[in-house]
Structure formats: structure tokens, C-alpha cells
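> I would like the atomic coordinates for the input below:
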Amino acid sequence: MTSACEVNFDGLLGPTHHFGGLSAGNLASLSHRHQVSSPRQAALEGLAKMRRVANMGVAQAILPPQRRPHWECLSECGFTGERHEVIKQVAKQKPKLLSVAYSAAAMWAANAATVSPSADTTDGRVHLTPANLRTMPHRRIEAAPTTRMLREIFADSRYFVVHDPLPDAANFSDEGAANHTRFCQRHADRGVEMFVYGREGEADDAEGRFPARQTRLAAEWISQQHQLWPQRTVLAQQSRRAIDAGVFHNDVIAVGNTSVHLVHEHAFADQASVLQELNEKFGGELTTLEISEAELPLEEAVRTYFFNSQLLSTGETMTLVCPAECERSDAARKLIERLLAETNPIAQCEFVDVRQSMRNGGGPACLRLRVVLTDKELAAIPPAILWTPKLHQRLSDWIETHYRERLSIADLADPRLADEVEESLDELGRILGNKRLIA
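Sure thing, here's the model as predicted:
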């Protein structure tokens, strides 16, 4: 019998983590715009979460930060020449562009790619499609570096296929695994993959409060190039009500793991039909835990990021890893207590403090990309990126040495920041033993 495990690839928060307020529809990002951030605290919080997950017995790996500023972005906008002078010119003429170029949003690895395990694909390989993230300029710059990094990690063509990102066109807008959920009996079993989209085509959401980022065409394209069985694939549309409440990705309103689906009642358009199709295609005991608006209003779900918790298989039961904000919310805390008291696979809850990420618009689930791997597939990826206590200590020391305690929007204009980032990421490449992992 084939065995497989889920590996959580967490984005290591980068040294230019700042509150740019660049993400339309992301209420946390917008509400903390231009406040002073702490890159050091952010990275240490993310690292501590990785240790918590690893100590639960879940395989854990890291995805390194991308190099910043993104010089190609600045060059394409007409800023060329000596790098220190470029930064000064951009800061003076287009400060928002400098914030875009320094974005550390690649830390939210749930947007890095969509992943289909080998059990689900007709060629028996793991398929990954890096997200083009074309809706937001500060995320769009991640696509090419992410593709290079994933091809370095998943390089063995016997086991892996890393596709190109989808075309950079409005009809193909793709936000990665944040809009993708896989259901199965065991990780090694053939699963049902659900793709969630916000709009059909280019401009059919023009009247909405916030943009719908994922398109149906992107979801269809990915499911086909991943060689999935149509009878085990579900396409579901986000509800406009949820998007306008600040649910910019499906993982802000629903989370699934193996045979459990935890979902708000307003997650999908025509929700009853979506859940029925999912149950029929799953063909077994799918536990659907549908949370009502009365128990957890959409506004509170978005504020606390309850559904952006990690739902993890830990032994014979599951553990919900929630942001600490849920513990401080009466509604979310009572919901968690009810779920733990009732008969369902969720038996434990742990609260993690990822405050810096939360203020910028991403909770525990945003910070990780889930990849199901067999033993042979796991052995084929670089061991240097797999979490160990030794790597944890080396990364912690590296962060303490290289990351600023405080970073303001005005600090982005300091040319020395670019030098600091370059030095720190060169050192990270040496720690990991492979500079090509730093895209």
C-alpha cells in the first residue's frame, strides 16, 4: 500500500515585510496601511508556527523569501541606472511603486501555486502550476521567481511537473492554492479537488465592492493540465456577498482536510448545489461542518480569520491551528468550543500568534502551501529546506542578525536597505547550501 504525507511548505517572511496597504479587498492590509512593521518579529512568528506544526508530527518545509526590491519591475517602469540612485528616484517620484517593488507578500505561500498529488493525476506525477497573481501588481512580480524556485525544489521529472504560470491575461487570473481544496480518505488515496473561482470572465464583477480575483477559465485550465479526472473535480463560484465582505480568497471562508470540510454558509454561490456535488463525487463519508451567519457573522470571520486556520491530520484525529485573534473573539472562541465538544474528527485546537502577518492580511493557512508527497517523492526534494531543530536555530539566528526590528514606509527610500537584503539572502543561500533556491 502506497503511503503519503502532507508537507506544509511555509513561506519564510522576508526582511522587507512592511504595511503597504496594496491589496484591494483585503481589509486587514488596507486598515494597517503605512503603519510601522517589524520584519524581525514577523519572521520569528512564522518560524515559531513552523515549529509548532512540526512538533505535531506534520512534515514541515520552508520556501525562502524572494529577492527585493524587484529591480525588473522598476526597470520596466523606466527607472534604470545605478541601483542606489534608482531607489532615490522612485522614492521621490513614485513612492507606491517602491512599496510594490519591496513587497514581501511571497511569504503567503498558499498563493505560490496550485498542487495536485500524484494519486490524483493520470500520469502519476505531482503537478504544480505557479500562480500568475495578475490582479495585484505587488503579487504579479512573484510569478517568475516562484516558478524558478519550484523548479529547483521539484526538479526530478520522474516525480514532478512544474508548469508555466497561466497567461498574463485577465481571463486567466490565478491566485493559487488559496482557492483550491483537496478531499480524500487518506492522503495517499485518489482525491476530489475543488477549484473555487470568483468570476467567469474578464469584467463580469464590475459592480462589486472588491475585485473577484480567480477566474473559472483559470481553474478549468489548471485542472486539465494537471491531468485530473473530471468526475473527481468540482468547480465552485464564490458568493459575491463573501467577496464584498473581504473574502478575497476561498481560504478566508472555508478550510478542508482529508474528509472534513469546514465552511461558512455564505462561502459559495448556490452553496447547496456545490456541497451536494462535492458529496456525490467524494463518494464516501465527507464531514461537512457548515457554520451559520448567526454563529459567526461574515464580518467576524474575516476579522478573526477563523477559516484561515490550518486543519491538520495529527494521528487519528485533526488539529485546528487558529490565529490568536480567534481566542480573543467571543463568537470564534464559542464556535471552536462547540466543534471540539461535538462528534467530528476535530479534537484539538491550538492558537498561534502570527500578528504581523495578520495585520498585513494573511493568517496561518495563508503562510503555507500544502503538498502531498509519497516517500519517494519526499526523498527527491532538497533536504536542506526540510524543518529540523538545527535549521530552526540557524534561521532564528540569521533573522536576529539581519532583520530590522522596525520598518516604516519612509525606510524603503533608504538605499542601504537594498544592500542589507542582498547580504541577508546571500547568507540564507549559504545556510541552505543552494543559492538557486533564493529566486
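> Going by C-alpha atoms from here, please, whenever you check contacts or count neighbours.
OK.
> and His261, what helix or strand is that in?
Counting by DSSP states H and E, the element that carries His261 is strand 260-264.
> right, and the helix or strand after that strand?
helix 271-282.
> Run through the neighbouring helices and strands of that following helix.
Helix 271-282 is packed against strand 192-197, strand 233-237, with contacts defined by 3 or more C-alpha pairs under 8 Å, 6 or more residues apart in numbering; DSSP states H and E.
> Mind listing residues that contact that helix?
Here helix 271-282 makes contact (C-alpha atoms under 8 Å, 6 or more residues apart in numbering) with 183-184, 191-192, 194, 231-234, 236, 265, 268, 286.
> Pull out the buried residues from those residues.
If you count burial by 16 or more other C-alpha atoms under 10 Å, the buried members of these come out as 183-184, 191-192, 194, 232-234, 236, 265, 268, 286.
> all helices for the stretch 1-150 of the chain, in order.
Assigned helices in the stretch 1-150 of the chain, in chain order: 27-31, 39-55, 71-76, 83-93, 95-101, 137-140, 143-153 (criterion: DSSP state H, counting those that start in this stretch).
> helices or strands up against the fourth one?
If contacts are counted by 3+ C-alpha pairs under 8 Å, 6+ apart, helix 83-93 sits against helix 95-101, helix 415-432.
> burial count for Thr304?
Neighbours of Thr304 under the rule other C-alpha atoms under 10 Å: 25.
> Pull up the gap between it and Gly361, please.
11 Å (C-alpha to C-alpha, to the nearest Å).
> And for Leu98?
20 Å.
> do Thr114 as well
20 Å.
> Repeat that for Arg406.
Distance of Arg406 to Gly361, computed by C-alpha to C-alpha: 18 Å.
> likewise Leu150?
Counting by C-alpha to C-alpha, the gap between Leu150 and Gly361 amounts to 24 Å.
> count of residues packed around Ala203?
Using other C-alpha under 10 Å, Ala203 has 12 neighbouring residues.
> Please apply the same query to Arg338.
There are 11 residues near Arg338, going by other C-alpha under 10 Å.
> Next: Lys376.
Look at Lys376: counted by other C-alpha under 10 Å, it has 11 neighbours.
> Here is a second sequence; please produce its structure as well for comparison:
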Amino acid sequence: MMSDLQLNISELPGPTFMYSGLSKDNVAAIQNKHLTASPLKFAQLSLLRMQLLLEEGVPQVIFPPHRRPDMQTLKSCGFTGDMHNTISRADKFSKGYLESLLAASSVWTANAATITPSADSEDGKVHITTANLSSHFHRSIEASQTHAKLARVFACDKFFSLHKPLPSHSSFSDEGAANHMRFRVPGENRGLNIFVYCNDPDSPEYNQGRQTLWASKAICQLHALSDTRVLLQKQSNEAISRGIFHNDIIAMNSHDLLVFHQNAYENHGSLIEKLTALGICCVEIKAEEFSLEHALKTYFFNSEFVTSKDGDLMMVMSKSCQYDAKVQAQLDRIKTAYNKEIKTMYVDLDDSLKNGGGPACLRLRVQLNHEQFAAIPSRFLLNQNKLDALQEVVMRFYRQSLSYEDVFTTTFQRSLQPVYAQLEQVLGWDLY
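Now for the predicted structure:
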């Protein structure tokens, strides 16, 4: 049966959203470390993006933000007592430790899991593996809550097979769908899955990047993918060393289109040859026309492909791309090469970009057929009433500005649990 719709899973930014610079390989996050953040502005812009996608007919599930600070992790390290004392003690222990426990980084749901459609698996099920995110502490503590949320959305075991995170070790470091691309073979139901990795634990050069070959291979086995439906592709060392920490910030794809930077991959000739032979349109962006630095500046390659309400392919792009001459020149090239209608939508995601995440980082895409989609509990699906209610909660509870010093105030600490409870109620979740 055809996988003929795309479900987007996004998350509302949490009220503790800050610029903590916790990922040392993330250029934007480091450059903007300790800027004063606006959780209110980021949440409002995220809701606007969801609104625009809803108007285009894109089905969406919205996760409530992970509760922060992560009290369970605090307790596991010996920090007990009320929130005020616990936070003060954790700050004395390590500022970076406390910042990690406050991080709202789960908003970038492209890292939540890897999902492959039923058309590609030998058992005919949609397979989901929750990412362990073991390369960075602040993200590794997301895995258990993310898995619990995915278990509720994909509860129907007739259609879905949800796998726990891989072993939480550097050899199995897994960053989810940000390093996975799926193409539909034209004229057929089956697809081709490309898993992009940075590190091979068996290689003497195993020293940089987040996604490992072991993790990608393990996911292929868990998802019952035959070798004929999988390609494993090494990301280039140059890209990794220049701050390209995920595939989805140097390449983007729809079901029949790949757009990639010239320096994205090691020895990409055979990859492009195979895709072209299958009828996939491949557009290579030359380094002399578009540098890796410009890719990080604009997050052009992190644009999001969706199907518009008219049935056309649509690129959802950051506003940083709208008036950029180099981006627009490459966009013209892509449209010419693809030779089909490509619409564009520009969204303001400045707050996300400052932390190293564009439109595609903010969604986990799931290819489903209509029977599988009907098995998703309707209470989790976004509608206009939920959007309006979320806007009210955000306006009531979220701060216009937030710095690290603010988290020690009693007023802020007391506001956290009520806002999480309100958001979970509006979104139909019963996590606690």
C-alpha cells in the first residue's frame, strides 16, 4: 500500500529556551552563547509556522515540551529537595550541568527518531527507533521522554514497531532522522533509504562527528530493511570539520529530489549515479558558488519539503534565505533541474537559527498510508482550536526575555510546572 501522505511531528519550544552554547560543534550556538533569549517570541513564531503548514493541509502532531529542569536526572546525581535549593546546588556543581538540565533542545524533533515507511520493510510495518543522542549530555537526557511520547502516537502495533534507543555509547551515537533520507522509486511503491554517517568505530580516524556507521547499520537491521533498499554514505571530513554536524544542514530531499552541497559527502559519485539511474533528480550545489560557511549562515539546506494543498512540492525556508542573492540563484537552478512546480514559503525562525536549527530541524517527518494515519490517536493531531489555545497559554506564561540568572528567581521556578501542565492538557497528553 502506498505511503501517500507525510505527517509532521513538531514540538512547542519550552519556557526555558535559552542560548547556552552546549554543542561545541554547532557554530551558531557557540557564536550566540549567553545572548538573552525570548521563549515567548520563539514559541509564537513556531506556532505561526504550524499555522501556515496547517493551512496548506499538512497533518501535524505537536509534542508538549520536555519538562525542565530535568528533576529525574538531578536526583540521579544526588540533588534532592525542592526546586529552588536543587537548582542552586546544581549551579555550584557546574553551570554547564545545570544549563544542560534546563535545555529546551528537544524542540528540534528531526533528532527525535529515525522512521522508515512500511513499503520498505520486510514485515510491512512502519519502524521507529528513538535516537539516543549520546554525543551530547543535554540531548542524551531527552531520549526517555521522547520514547514515551512516540509510544503514545504509534501505539497501534498492527502498523507500527517502535524500538528503544540504541546503546548509549559513542560507538552507537545516533542523531535520528537528521541523517536519514528516503526516496520513492518512481513508478513503484518501494523506496531507497540513505543513511549518512560521520564516524566508523572500526576506523582509525574515528574522532569526529555525531552519527556512527554502527548506529546506521543497527537501525537498518531493526527496521527490517533489505540491503537493496539501503545506501550507507560517509559525510565528508571537510564538512564535519567546518561545523556541518548533521546531514540535513548540507543536503535536503523530497521523494524524488536531492539537493546537496559539493562538499557534503566523501566520494559521492556512485551515490548520485545510483539515484539518477532510479529517476531521482540530483542537484549539486557547487562550492565556488555557495560555500559551506554560507550554508551555515543561511541554513538553506535545512529547508523543509512538504506537499502544498494544491498537490505541488513546497519548500519551507527560513526568512534568512528570502533576500539572499546566492540562495535565490541556487533556487532557480533547482527549479530548472527539477522541471516541476516548486512553491516557496518563508518563515521567521531567527531564534531557532541562532541555536543552529532551521525549518527541517523542527520537524520529524513520517511517511504513512491512509490506514496507518487513521491509527494515530486523533487527540494528538493539531487543529485550529488547539493552536488558539496554545497561543493563549504561551501569552500567559512565557517570558519575553530569559537569561541564565533568571532561572534562580522564585517567580520563574514557580511558573514552570503550571505551564507544562497547561500545555499537556491542551495537547491531549497525560505524561505525568
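> Can you calculate the TM-score here?
Between these two chains, after superposing, the TM-score reads 0.95 (TM-score structural alignment, normalised by the length of the second structure); 431 aligned residues with a C-alpha RMSD of 1.9 Å.
> would a markdown table of the helices and strands packed on helix 271-282 of the first structure with distance to Asp204 of the first structure be doable?
Shown next, in a markdown table, are these (distance: least, C-alpha to C-alpha, whole Å):
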| stretch | distance to Asp204 of the first structure |
| --- | --- |
| strand 192-197 | 12 |
| strand 233-237 | 13 |
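> and Glu316 of the first structure, which of those is closest to it?
Nearest to Glu316 of the first structure, of all those, is strand 192-197, at 20.9 Å by C-alpha to C-alpha.
> what's the mean deviation for the helix or strand just after that closest one versus the second structure?
Using DSSP H and E, the next helix or strand after strand 192-197 of the first structure towards the C-terminus is helix 216-225. Superposed on the second structure, helix 216-225 of the first structure shows a mean distance of 0.3 Å to its aligned residues (mean C-alpha distance after the TM-score superposition for the first structure).
> For helix 216-225 of the first structure, which residues meet the burial criterion?
For helix 216-225 of the first structure, burial by neighbour count (16+ other C-alpha under 10 Å) applies to 216-220, 222-223.
> Please work out which residues of the second structure line up with that helix.
Alignment note (TM-score structural alignment): helix 216-225 of the first structure is matched to residues 213-222 of the second structure.
> Would you reformat the contacts of helix 271-282 of the first structure as JSON lines and include distance to Gln356 of the first structure?
Listed next are the contacts of helix 271-282 of the first structure as JSON lines, based on distance: C-alpha to C-alpha, whole Å:
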{"residue": "Phe183", "distance to Gln356 of the first structure": "30"}
{"residue": "Cys184", "distance to Gln356 of the first structure": "33"}
{"residue": "Gly191", "distance to Gln356 of the first structure": "34"}
{"residue": "Val192", "distance to Gln356 of the first structure": "34"}
{"residue": "Met194", "distance to Gln356 of the first structure": "30"}
{"residue": "Gln231", "distance to Gln356 of the first structure": "41"}
{"residue": "Arg232", "distance to Gln356 of the first structure": "38"}
{"residue": "Thr233", "distance to Gln356 of the first structure": "35"}
{"residue": "Val234", "distance to Gln356 of the first structure": "34"}
{"residue": "Ala236", "distance to Gln356 of the first structure": "31"}
{"residue": "Glu265", "distance to Gln356 of the first structure": "29"}
{"residue": "Phe268", "distance to Gln356 of the first structure": "29"}
{"residue": "Leu286", "distance to Gln356 of the first structure": "35"}
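> For the residues you listed, work out which two are farthest apart.
The largest separation in these, counting by C-alpha to C-alpha, is between Gln231 and Glu265 at 24.7 Å.
> Run through the helices of the stretch 301-432 of the second structure in chain order.
Going by DSSP H, counting those that start in this stretch, the stretch 301-432 of the second structure shows helices at 325-338, 350-353, 370-374, 384-397, 410-427.
> In this structure Asn263 of the second structure contacts Ile240, no?
No - under the criterion of C-alpha atoms under 8 Å, Asn263 of the second structure makes no contact with Ile240, lying 9.9 Å away.
> Closest to the centroid, which residue in the first structure?
In the first structure, the centroid-proximal residue (C-alpha atoms, centre = their mean) is Ala110; its distance is 1.7 Å.
> List the contacts of the closest residue to it other than its chain neighbours.
Nearest non-adjacent residue to Ala110 of the first structure, counting by C-alpha to C-alpha, 6 or more residues apart in numbering: Leu369, 4.6 Å away. Applying C-alpha under 8 Å, 6+ apart to Leu369 of the first structure gives the contacts 8-10, 109-113, 177.
> Neighbour count: Leu150 and Gly361 of the first structure, which is higher?
Comparing Leu150 of the first structure with Gly361 by other C-alpha under 10 Å, the one with more neighbours is Gly361, at 25 against 21.
> what does the more buried one align to in the second structure?
By TM-score structural alignment, Gly361 of the first structure lines up with Gly356.
> ok, now which ones touch that match?
26-29.
> Swap in 6 Å and give it another go.
Under the criterion of C-alpha atoms under 6 Å, 6 or more residues apart in numbering, the neighbours of Gly356 of the second structure are 28-29.
> What degree of burial does Arg152 of the second structure show, as a neighbour count?
Counted with other C-alpha under 10 Å, residues neighbouring Arg152 of the second structure total 15.
> how far away is it from Lys125 of the second structure?
17 Å.
> ok, now Leu390 of the second structure?
33 Å.
> What of Arg399 of the second structure?
Distance, Arg399 of the second structure to Lys125 of the second structure, by C-alpha to C-alpha: 43 Å.
> The two: which is more packed in?
Neighbour totals were compared for Arg399 of the second structure and Lys125, and Lys125 leads with 21 against 17 (other C-alpha under 10 Å).
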